[in-house]
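Enquirer: Pasting the sequence and the predicted coordinates here, then a few questions.
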Amino acid sequence: MQHRDAPWWTDATVYQIYPRSFADGNGDGVGDLAGIRQRLGHLADLGVDVIWLSPIYRSPQADNGYDISDYDDIDPLFGTLDEFDALMGEVHALGMKLVMDLVVNHTSDEHAWFEQARSSRDDPKRDWYIWRDPLPVGPDGRGEGTDAAGTPGAGTFPTAWRSAFSGPAWTLDEATGQYYLHMFASKQPDLNWENPALRQAVYDMMNRWLDRGVDGFRMDVINHIAKDPASLEPGARGFVMGGRIHDHLREMHRYVFASRTDRELITVGEMPGVTVDDAALFTAQDRHELDMVFQFEHVGLDHGPSSKFDNRPFDLVALKRSLGRWQDGLADAGWNSLYLGNHDQPRSLSRFGDDGAHRYESATMLAAVLHLHRGTPYVYQGDEIGMTNAGFTSIEQYRDIESINWYAEEVEAGADPEVLLESLRFRSRDNARTPVQWSGGDAAGFSTGTPWIEVVANHHAVNVEADRASSDRSVFDWYRRLIALRHESPVVAHGRFEMLAPDDDRLYAFTRTLGDEQLLVLANWSGEPYELDPALHPVLRRRSVPEVVLGNVPHGIGSLTLAPWEVRVLRA
């Protein structure tokens, strides 16, 4: 039930598909468009409104498709343009929308643009990428610049930037004698958004996809397209977002979206490092930049000082402080994207809950807490059945370039391989990239061939068939009820958010209020029973049993004791 003149996506739910791991339709071990088409009924039953596809463009697959060599074609690994059109038609016929991943901070080094750019310093497309001369080398053979580790006078790299995938963020092109910038893998050169011809080429490409019928874009690391000029000067330590980002996004809106008022479109910007104040600007509807952003603050709280692989213990108070600040900061201007996991994060159940004895309870508790915040919730494939981390025990089982590079670099530096593998077991992106577990059979029903990455060993018990057949412990059914509640109850999408007991390290409690209607959410984020304080909320002091909207531990309803990982949603 859409509230007044609110945009359609405020009461929508988005489902992310990582295509190579969703469903394999041709038996080659890699998920594809045919597999997605075969499983659309699963998503329609779930009730989601939008399907977001991670990249399926033509690509050498150095970073699983986030290195694009042709924006206008589908990689044969996944299918053809005709198959894409068929998929899109079926998605629309089922009442859902289809969103493409847009990766325009960088391309593949095999993209025609980059091949032209590196052919000559005088090529017209040279300036479509970011190039710098090597810094001079002194008489002693030491560079006058800064090396990739930040040591002055130790190298000729133009700046001290490090790639997100380990190693320097600059690679020397021997033929032309200049370094090109790549914030990610060396096969992913960064585009130069200061070049107007490059920007127009991107807008033209986006318009071609919208003309084809897609319903919007999730924009990969889109704030990285604007580099602060000072951060590209010799010796600079790393990326700083430039102020031109707002100009670029408003220009994008003018050239791509402004004239399409007859379409219900959505734009989502992935933006590492943005603040609440940044997001309020990016998502204010009168500024015409983006509809919502993905921020990373809450999923960085358990990262240690050295890297994301340096694991800190989970801190519920810190999580509540972070998510609460974003709820308050975007309450009157802007909009939140709600997520705990995606293709770049460990499985949320293994990271934040109990993926063993209380798998059902913690999976459903996490889902309820997420979906009942103010914002648009994102379901990552497999979360709707409580999938867990991979549990890999050797580096040979991993496929993720970030994980493999980090492991190799740390081993070379003398680190204990077993300690490194333990970090990867918790943190690697491959935890979320194992095949969706459709059944307990061979390859978890994902493929009739050998999957490109191993399936999780628990697929015999954790799979779609088994979960949907359960009469009282179906994670899928819980997600379906949460999505339906958002559609039916305006207070879920539009109500004011208020955090309760912010300093409690086991209880996650909040209210959502719209007019005379209020929901009270009580979640025990622990494996031990939790005694509720009646002073927390007036509804707990009433003699009558409150109306229960949702509860994952039925026998506990009406009691002041929350069972381990129990969540109750009460009408106050």
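Expert: Nice, I can see it.
Enquirer: From here on, just use CA atoms for contacts and neighbour counts.
Expert: Noted.
Enquirer: Now the element after the one helix or strand Asp45 maps to, going C-ward?
Expert: Element membership for Asp45 (DSSP states H and E) is helix 40-46. Next helix or strand after helix 40-46 toward the C-terminus (DSSP H and E): strand 50-53.
Enquirer: Might you quantify the distance of the following helix or strand past that following strand from its chain's geometric centre?
Expert: Sequence order places strand 57-58 as the next helix or strand after strand 50-53, per DSSP H and E. Distance, stretch centre to chain centre, for strand 57-58: 20 Å (CA atoms, centre = their mean, to the nearest Å).
Enquirer: just stretch 379-396 next, same as before
Expert: When distances are taken as CA atoms, centre = their mean, stretch 379-396 is centred 15 Å away from the chain's centroid.
Enquirer: Enumerate the positions of that stretch that are buried.
Expert: Within stretch 379-396, the residues scored as buried using 16 or more other CA atoms under 10 Å are 379-392, 395.
Enquirer: got another, please set it beside the one above:
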Amino acid sequence: MTERVWWRDGVVYQVYPRSFADANGDGIGDLEGIRGKLPYLAGLGVDAVWISPVFPSPMADFGYDVSDYRGIDPLFGDIDAMDALLADAHALGLRVILDFVPNHSSDEHPWFRESRRSRDSAFRDWYIWRDPAPGGGPPNNWLSNFGGSAWAFDEATGQYYLHLFLDRQPDLNWRNPVVREAMYDAMRFWLRRGVDGFRVDVIYHVLKDAAFRDNPPNPAYREGVDATANRFLPTHIADLPETQGIVAAMRAVVDEFPERVLIGELYLPLERIVAYYGEDLKGANLPFNFLLIGAPWDASFIGGLIERYEAALPKGGWPNWVLGNHDKPRLATRVGDAQARVAAVLLLTLRGTPTMYYGDEIGMRDIAIPAADVRDPFERNEPGKGLGRDPQRTPMRWFPREGAGFTRGIPWLPIGGDVAAINVESQEGDPGSLLWLYRQLLVLRRAHPALSHGAVQVLGCSHAVLVYARTEGDERFIVALNFTHAAAEPPVPLVGEVVLSTHGAGARGPLEGDEARIVRAPAAG
């Protein structure tokens, strides 16, 4: 049996701080708002809160452009507010994970301001500067993830600097050992304050090709449909072999403190995701597995995905699963309201650490954002492609009234028109609600070792139904999920006591359409 630690047995809940709870009425969520909702999170049954960036920032990319790695932006509060949040969370048995953004800083960070002052600056090599190409123009064909060239020309010094995201987000030079140590010390600053770990933003991008070679064309690119950055394969700007050394060094910093976790954001194929566990499991504790987010919602496909992922894990590597985050369309939007209930059972009964996204537990959907109200720079840079992330970042709905209990001011993004049913207060009193289902699942998971850290085995799957077992010692549960709207016979018999069904505890026989069922198998012998 794997050693018991909180980030293996627990459930992580992502908070997008601008949108979770606004305590001061300015229309933007803050740390005091999060702190006030910690009892809700503890009562929900999650174990850790991951908070997207709250560091000082000019907010060109809403906090992912950091101007000080050791502070709190006044928009969210101050360092005392963070300390108070940590203290309250720990008193409730909750862990706190911060977002760490190492690939780039803000162009307003003092390091970059000094770096661009002159070619002779002591900070010049903290960022990635290159001369123009021999014929003029950018040094190579690298593209920004947010559209256009990844190189911005600095008139004052006559060189280009690299930015894989906005030009307001210059890339740090992780080949410079002084930069590495400065970033590791920033991590230690927060670990000493009691932070329980980090989710590391685009960890696979931190190193780029030392020879600055052009990226090769992407044969699958669709002009006018795909993000511009996809015109070329990211061969020389992502997932370089040397990146594993950086990840291992970050892990070593985290391991200086007891019971901390390092999570890496990775949008990579399966075989590359598992490489980030590192040699002898000294890489990321949890290389994020986003494969379910983009997977076809098909029982057979997902059954195969579970088996492939489990087979690819290094010995001792702990799996994890994610169904939603701040960068992708919401779960209920992708699969529909009825299947969102099936998805909840899937996420919370698979082997591995689940990560929930705020609002998914009440079935929040993407909200259409009028063009005049668009805030996301991705959408502004590439309009009309549906790449904007504002729709899935709208405010949390706490109550069925104006402001949805999120704010007494004007919310920074629209709340949406379906707040009367999709809110915490209304669902807390409804045993048939999605919120109740999540709470039931979290109670079951916490109460039964088979569901929190037991082995998993796919027993059978068809186009419609996936069935798998979770086993620990003498305890065994069978999970059956119908991915269609029509009744379907499971591919294997469901023998035992029904302990939970999305259609009521009395469910028997074939699965109803959109039903998920958990059965306690009879004891052997």
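Expert: In hand now; what should we look at? In this text, all values refer to a predicted model and were calculated from it rather than measured experimentally.
Enquirer: Okay, buried residues for the helix holding Asp45 of structure 1 please.
Expert: 40, 43, 46.
Enquirer: I'd like those as JSON lines, with distance to Leu249 of structure 1 appended.
Expert: Listed next are these as JSON lines, based on distance: CA to CA, whole Å:
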{"residue": "Leu40", "distance to Leu249 of structure 1": "33"}
{"residue": "Leu43", "distance to Leu249 of structure 1": "31"}
{"residue": "Leu46", "distance to Leu249 of structure 1": "33"}
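Enquirer: quick check, nearest of those to Leu366 of structure 1?
Expert: Leu366 of structure 1 lies nearest to Leu46 out of the buried residues of helix 40-46 of structure 1, by CA to CA, at 17.1 Å.
Enquirer: just checking, what residue in structure 1 corresponds to Glu515 of structure 2?
Expert: Taking TM-score structural alignment, the alignment pairs Glu515 of structure 2 with Glu566 from structure 1.
Enquirer: Run a quick neighbour tally on that match.
Expert: Neighbour count for Glu566 of structure 1, taken as other CA atoms under 10 Å: 29.
Enquirer: What of Asp280 of structure 2?
Expert: By the criterion of other CA under 10 Å, Asp280 of structure 2 has 10 neighbours.
Enquirer: how much space between it and Val200 of structure 2?
Expert: Between Asp280 of structure 2 and Val200 of structure 2 the computed distance is 20 Å (CA to CA, to the nearest Å).
Enquirer: Also Ile415 of structure 2?
Expert: Distance, Ile415 of structure 2 to Val200 of structure 2, using CA to CA: 29 Å.
Enquirer: can you pull out the strands in the stretch 1-150 of structure 1?
Expert: 14-17, 50-53, 57-58, 70-74, 97-102, 131-132 (DSSP state E, counting those that start in this stretch).
Enquirer: Identify the residues contacting the longest one?
Expert: By CA atoms under 8 Å, 6 or more residues apart in numbering, the list of residues contacting strand 97-102 of structure 1 from outside reads 49-55, 88, 91-92, 214-220, 266.
Enquirer: Give me the range in structure 2 that that strand lines up against.
Expert: The aligned range for strand 97-102 of structure 1 in structure 2 is 95-100, by TM-score structural alignment.
Enquirer: next one: the matching stretch to chain centre, how far?
Expert: For stretch 95-100 of structure 2 - counting by CA atoms, centre = their mean - the centre lies 11 Å from the chain centre.
Enquirer: Could you do stretch 345-365 of structure 2 as well?
Expert: 12 Å.
Enquirer: Same check on stretch 362-370 of structure 1?
Expert: With CA atoms, centre = their mean as the basis, stretch 362-370 of structure 1 stands 17 Å off its chain's centre.
Enquirer: ok, now stretch 54-66 of structure 1?
Expert: Distance of stretch 54-66 of structure 1 from its chain centroid, counting by CA atoms, centre = their mean, is 16 Å.
Enquirer: From one end of it to the other, what's the distance?
Expert: Using CA to CA, one end of stretch 54-66 of structure 1 lies 8 Å from the other.
Enquirer: counterpart of that stretch in structure 2, which residues?
Expert: The aligned range for stretch 54-66 of structure 1 in structure 2 is 52-64, by TM-score structural alignment.
Enquirer: Mind giving me the packing neighbours of the strand or helix carrying Gly303 of structure 2?
Expert: Using DSSP H and E, Gly303 of structure 2 falls within helix 299-312. Other helices and strands packing on helix 299-312 of structure 2, by 3 or more CA pairs under 8 Å, 6 or more residues apart in numbering; DSSP states H and E, are helix 270-273, strand 455-461, strand 465-472.
Enquirer: How about residues contacting the helix or strand that it is followed by?
Expert: Per DSSP H and E, the first helix or strand lying C-terminal to helix 299-312 of structure 2 is strand 320-322. For strand 320-322 of structure 2, the external contacting residues (CA under 8 Å, 6+ apart) are 286-293, 347, 350-356.
Enquirer: Much appreciated, bye for now.
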